[in-house]
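1. just a sequence and a predicted model for now, questions to come.
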Amino acid sequence: MDISDLPDHPDCDPAADPDWAGRPYDPDVLVLDDQVSLLRAWRHLVGSHDAHRRHSLWLLLIDEDDHPMAGVLEVEGCVDLPEPDQLDSMVAMLRDVLDDGAPGGRVAMLRARPGTHPVDAEDRRFAAGLLAACRRGGLPADLVHLATADRVVPLPPDDLPMSA
């Protein structure tokens, strides 16, 4: 299986997995050490289907032992990619939080938007901009995910524009 198989693979559905179904999100138990576990976590946190999905950016900090840190940050109303200086400030803040609480940790990010249309150029540009800001700020980052009204999918780096 490669990453292109993840969006519709039954192993990525938290409801179909007895270890995930009905279990509260527990950062002390949950380990996010591969793409399947991260995709499951996003589907658990934001839901696989949400007809009322709005534009937002979700941020999840993950410690050096691959456990999510308590709390998930949602930046609401994030329709367009923020300006580079705004992204750099956000990355610096996240880097400070990780340096203080989980040196060696990383960030996972998810772009949410309304609609059911597939991944488009704007989604790719948005993800590439987020990852570029993380690189500039020295913040390790997992691949970015996209949540639409009917699915949560990964945005593989190989599919992102190089210019961001």
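-> Right, received. Where do you want to start? Only a predicted model underlies this, so the values are computations on that prediction, with no experimental measurement involved.
2. for the rest of this, base every contact and every neighbour count on C-alpha atoms.
-> Fine.
3. what's the burial count for Asp88?
-> 19 (other Cα atoms under 10 Å).
4. what sits against it?
-> Contacts for Asp88 were tallied using Cα atoms under 8 Å, 6 or more residues apart in numbering; they are Ala133, Cys134, Arg136, Gly137.
5. next, the one to line up against it:
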Amino acid sequence: MSPLDCSLSTTAALTAAWRFVDGGFGYSAPQLFVLVLDRRARIVGPVIHLYDEHQAAAPDDGMLGLLVERLAETVEELAPGGGVALMKARPGRSPVMTAADLRWCRALHRHLQAAAFSSRALFFATDLGPRIVAPDELIG
């Protein structure tokens, strides 16, 4: 059974799912992954995969607002009462977040906090694999 077929209600299960999505092959460009989850934290629909190489240095706040609006519509349609899980990824072997990584993760966190749906812990990945974004990294 794939980690994507299990409930992602625990941090360990979500980490396993992101490791599966990550694939261990690294990244050719900055990317954003989204999983839509039902009330039982099971994935519904496909993995949403967006490339953001044109905004690698900083996210466009309006674009993120639009993304969250569309995710709200998707959650309402596919999984009423559900939520999302997100992972920001970029090429490179250093697991240390750059200033651009922090801008992205903080902006994502801010938009998710204001969203009309729930969200799981935010993840960040480099070519070395995924990890949870610590709460103190989201303050700034």
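-> Right, received. Where do you want to start? Since the model is a prediction, treat every value here as computed from it, not as a measurement.
6. can I get the contacts of Asp88 of the first structure in JSON lines with secondary structure?
-> Formatted as JSON lines, the contacts of Asp88 of the first structure follow (DSSP: H, G, I helix; E, B strand; the rest coil):
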{"residue": "Ala133", "secondary structure": "helix"}
{"residue": "Cys134", "secondary structure": "helix"}
{"residue": "Arg136", "secondary structure": "helix"}
{"residue": "Gly137", "secondary structure": "helix"}
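7. closest to Ser37 of the first structure out of those?
-> The closest of the contacts of Asp88 of the first structure to Ser37 of the first structure turns out to be Cys134 (Cα to Cα; 21.6 Å).
8. just give the nearest non-adjacent residue to the closest one, would you?
-> Val91 (6.1 Å; Cα to Cα, 6 or more residues apart in numbering).
9. if we can go back for a sec, ok, and the contacts of Asp88 of the first structure in the second structure?
-> Counting by both residues aligned by TM-score structural alignment, their matches' Cα atoms under 8 Å, the second structure reproduces these contacts from these: Ala133.
10. buried subset of the contacts of Asp88 of the first structure?
-> The neighbour-count test (16 or more other Cα atoms under 10 Å) marks Ala133, Cys134, Gly137 as buried among these.
11. about what we covered before: can the contacts of Asp88 of the first structure go into CSV with extra columns for distance to Val119 of the first structure?
-> Formatted as CSV, the contacts of Asp88 of the first structure follow (distance: Cα to Cα, whole Å):
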residue, distance to Val119 of the first structure
Ala133, 21
Cys134, 22
Arg136, 25
Gly137, 26
